[in-house]
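Student: After the sequence you'll find the predicted model.
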Amino acid sequence: MGDPLDRDAALALDMADPLRAKRAQFALPEGVVYMNGNSLGAAPVAAASGMDRAVCVEWARDLIGSWNLHGWIRAPQRVGASIARLIGAAPDEVVVADTTSVNLFKLLVAACTHRSGRSTILTEPGNFPTDLYIAQGVAATLPGRTVRTVTADRLSEAIDDDTAVVLLTHVHYRTGAMHDMAAITAAAHARGALVLWDLSHSVGALPVDMNGCDVDLAVGCGYKYLNGGPGAPAFLYVAKRLQDQLASPLSGWMGHGTPFAFDDDYVPAQGISRFLCGTPPVLGLAALEAGVAVFDDVSPADLLAKSRALSDHFIEMVEARCAGQGLTLISPRDASRRGSHVSFAHADAYALCQALIARGVVGDFRAPDAIRFGFTPLYLGFEDIWRAVDTLATVLEERAWDRQDYKVRAAVT
């Protein structure tokens, strides 16, 4: 069977791509096909100058005055409002704060407390580990709460009158399978439960509609498709109708109504700001703001169309070029049920991943046997996909992955 997409056809698709100019806004290494933006996004060119200004001008020259002079104090709300556009939320429904794990804890406790007569946090087995760990920690902290896991195909029917909150990751971190956000949210609301969505593998690659799906709560990280840099601050969303009804369990001073009154007693701020906690990480926010700004003129429709086209072509090419080489697709074949990464299982997936990285094709491994390939619409092109599959086919045909040094697991996989 011939290639379903030859190199000339790939180049022609790149020339017709409405997002092709975006690649120049990222500092990508020459010769590398970066297919791991679903884990750590590439560095925006503007991030370096933004951080340089934050360090050399705002911090070094203007010192503490920058909290007012350069708007440091309002950066969580300002960057949150920019992210809100990407997730179908109002500008005052999103704030940047803390980490994804901390935000999960805050919102899970708030949701469970708000549904005080219910005891169950409902989620699915195989959810992203930090989501499960935080849920287990919340259940251990709040008396009488339990975590119940139900497979994805039974989730909606499993929501009952004891369900306080349904906690799900919109796009599964390993397989890329995507939940029907609107349907599950509606099913939860029909039984009086709240829903908390983790958008970490969605935002910046796929259109998401918080208001259109009537979502209650959400969290997401800043360092994947938002390209905010390693350890970038995360964000949280709380629907306006719930903001003044929910109480954050981490009542830090930045969530106080008047933090610089220095009162002894905590009084929560109005609106989304009550979900802040500690001092904003200004340097991290500077990098994240540069990453989010790249989306200012990007059409959500173009983003989705390219994400699906890239991943569809990749699957078709891999199955044509690499047939009989031990790869099994574990992501949904239907693009409408898939996020912006594709995973294949292989008996030696870790070594295979290392062999590809050594040849400039960067994906990643997820235990026990998956190799993931991310499709970041802003800087990945169709010719990149052609090169990646060509390299993958060569590595498999030559068994180039079968080396002991490729099989030694590093601390980060």
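Tutor: Sure, I can see it.
Student: Only C-alpha atoms from now on, for both contacts and neighbour counts.
Tutor: Will do.
Student: what about V165, helix or strand, and which?
Tutor: Using DSSP states H and E, V165 sits in strand 163-169.
Student: If you count contacts, what does that strand end up packed against?
Tutor: helix 100-114, strand 120-123, strand 194-198 (3 or more C-alpha pairs under 8 Å, 6 or more residues apart in numbering; DSSP states H and E).
Student: from what I can see W59 touches W72, true?
Tutor: No - if you go by C-alpha atoms under 8 Å, W59 and W72 don't touch, sitting 10.4 Å apart.
Student: Structure two is appended below for comparative analysis:
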Amino acid sequence: MISRAGCRTRWSSPPRSSRVSTDPSIPFRAEAHALDAADPLAALRDAFVGAETSLVYFDGNSLGRPPRVTAERLGDFVTAEWGGRLIRGWDEAWMELPFRIGDRIGRSVLGAAAGQTIIADSTTVLLYKLLRAALAERSAADPERVEIVVARDDFPTDRYLVEGIAAERGARVVWIEVDTARGVDADRLRAAVGPHTAVVLLSHVSYRSGYLADAATLTRITHDAGALVLWDLCHSAGSVPVDLDAWGVDLAVGCTYKYLNGGPGSPAFAYVAERHHATLTQPIQGWMGAADVFAMGPEYRPAAGMRRFLSGTPPVLAMLAMQDTLDLIEDAGITAIREKSVALTEFALRVSDGILSPLGVTLASPRDSGERGGHVTLSHPAMRSVTARLWASDVIPDYRDPDGLRIGLAPLSTSFAEVLTGLGAVADAVRAEH
């Protein structure tokens, strides 16, 4: 494992003149080699299944590679805990897993003090719970607050949930129009909120463009309008530093199968600031969120603290894998992870400028690294067909309308040489489509 001290290396790029060549592959190969040699997190790549193969994986922001030790963890659980302890496991450990792992995520990834984060349901279900609870609380305090604010280009689930909850509760949706190559900024949010706003749903990193929102400023603008803010952290948790407590965030939800490598369909996390525990009533009242879980009482009484935001039986098996990546994040530190993430995306942009721009490929993400998360989107009219060609040759990005090839670079498992190989394949595929 790598020490924290080893993670303090600052990334530096070669002088711009070294990147200019009539044959761009030669200096980029040298640069990739130099960056990998200087990478303080390079050894962590070997911790992931498949990193030793020639496959290029540009989709770690959709589904992360599994850590090698996860297979052993899952096997041990089946034979020793599940097989050995059977139902005793609930009393001995499993009932507390949503809180124990939630607190680890809060501490390592979210900037959240203990007792405010849980692992529970899918991202969709948790967003529904917290969004509906926030709307109900604000509307009860002020019946004029009946508006939910959301960006027109947010992830479909977020938008669909807002529309459904608004219809269910008789609320109104206020849409923020955004540039699809960017996201919500302070001016756009100020224009959308007002005395009728109940809750604002925002994405920390835009799923399409990778735009990194100024969470502290947008949270403050929301509060100045008297509303609550709910942050979607799906594309930032584990890749971009988050500081929910310091930012004054009310609520947040994020998935665990991207940069936390929890596996396909692994359960999401929910953050609720402690000041809201007693006032928010979540709408899916299940037995696991009751004050006395095993009383089996005739009526529902919500538990204190974060337990009240649980509904059904915790998905124990599905919570196991993410712990191995949390080990790596805690060892490396989120600051070093962000530094490598920026270095990876900066390198990807230099390579794109050198070998893809001459082919008509344009950038559909912010160029400023301070406004960009862990992925970049490249645009070209042939990108849908290009994506199919790449998948057939074991280069795995994903496609997003309109005409976008999304390059997701997971700092713990992606090398600079892999970035160069993959973007070279993109160039070949674009040429083949001409």
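Tutor: Looks like it came in fine. Just so it is clear, the structure is predicted and the values come from calculations on it, not from any experiment.
Student: What's N103 of the first structure aligned with over in the second structure?
Tutor: Matched by TM-score structural alignment, N103 of the first structure corresponds to L126 in the second structure.
Student: surely its match meets A268?
Tutor: Yes - contact criterion C-alpha under 8 Å: L126 of the second structure and A268 qualify, at 7.4 Å.
Student: anything in contact with each of these two?
Tutor: 120, 253 (C-alpha atoms under 8 Å, 6 or more residues apart in numbering).
Student: Start from the N-terminal end of the stretch 251-400 of the first structure and give the helices.
Tutor: Assigned by DSSP state H, counting those that start in this stretch, the stretch 251-400 of the first structure shows helices spanning 282-293, 300-321, 349-358, 382-397.
Student: now swap in the stretch 51-200 of the first structure and tell me
Tutor: Under DSSP H, counting those that start in this stretch, the stretch 51-200 of the first structure gives helices at 66-69, 75-86, 100-114, 129-141, 155-158, 181-190.
Student: what lines up against D403 of the second structure once you look at the first structure?
Tutor: In the first structure, D403 of the second structure lands on D369 (TM-score structural alignment).
Student: my bad, A343 of the second structure
Tutor: By TM-score structural alignment, A343 of the second structure lines up with A309.
Student: quick one: that match and T376 of the first structure, what's the gap?
Tutor: 11 Å (C-alpha to C-alpha, to the nearest Å).
Student: Provide a list of residues in contact with C234 of the second structure.
Tutor: Contacts of C234 of the second structure by C-alpha under 8 Å, 6+ apart are 205, 253-256, 258.
Student: got those residues as CSV, with distance to L230 of the second structure and neighbour count columns?
Tutor: Converted to CSV, these look like this (distance: C-alpha to C-alpha, whole Å; neighbours: other C-alpha atoms under 10 Å):
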residue, distance to L230 of the second structure, neighbour count
V205, 13, 30
V253, 8, 26
G254, 11, 25
C255, 14, 28
T256, 17, 31
K258, 20, 27
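Student: thinking again about what came up before, so which bit of the second structure is the strand holding V165 of the first structure matched to?
Tutor: Using TM-score structural alignment, the partner range for strand 163-169 of the first structure is residues 197-203.
Student: Which residues does the matching stretch contact?
Tutor: 131, 134-135, 138-139, 145-151, 154, 158, 184, 213, 222, 225-233.
Student: same thing but 6 Å
Tutor: 135, 138, 145-150, 227-232 (C-alpha atoms under 6 Å, 6 or more residues apart in numbering).
Student: Among those, which one sits closest to H375 of the second structure?
Tutor: Among the contacts of stretch 197-203 of the second structure, D232 lies closest to H375 of the second structure (C-alpha to C-alpha), at 16.1 Å.
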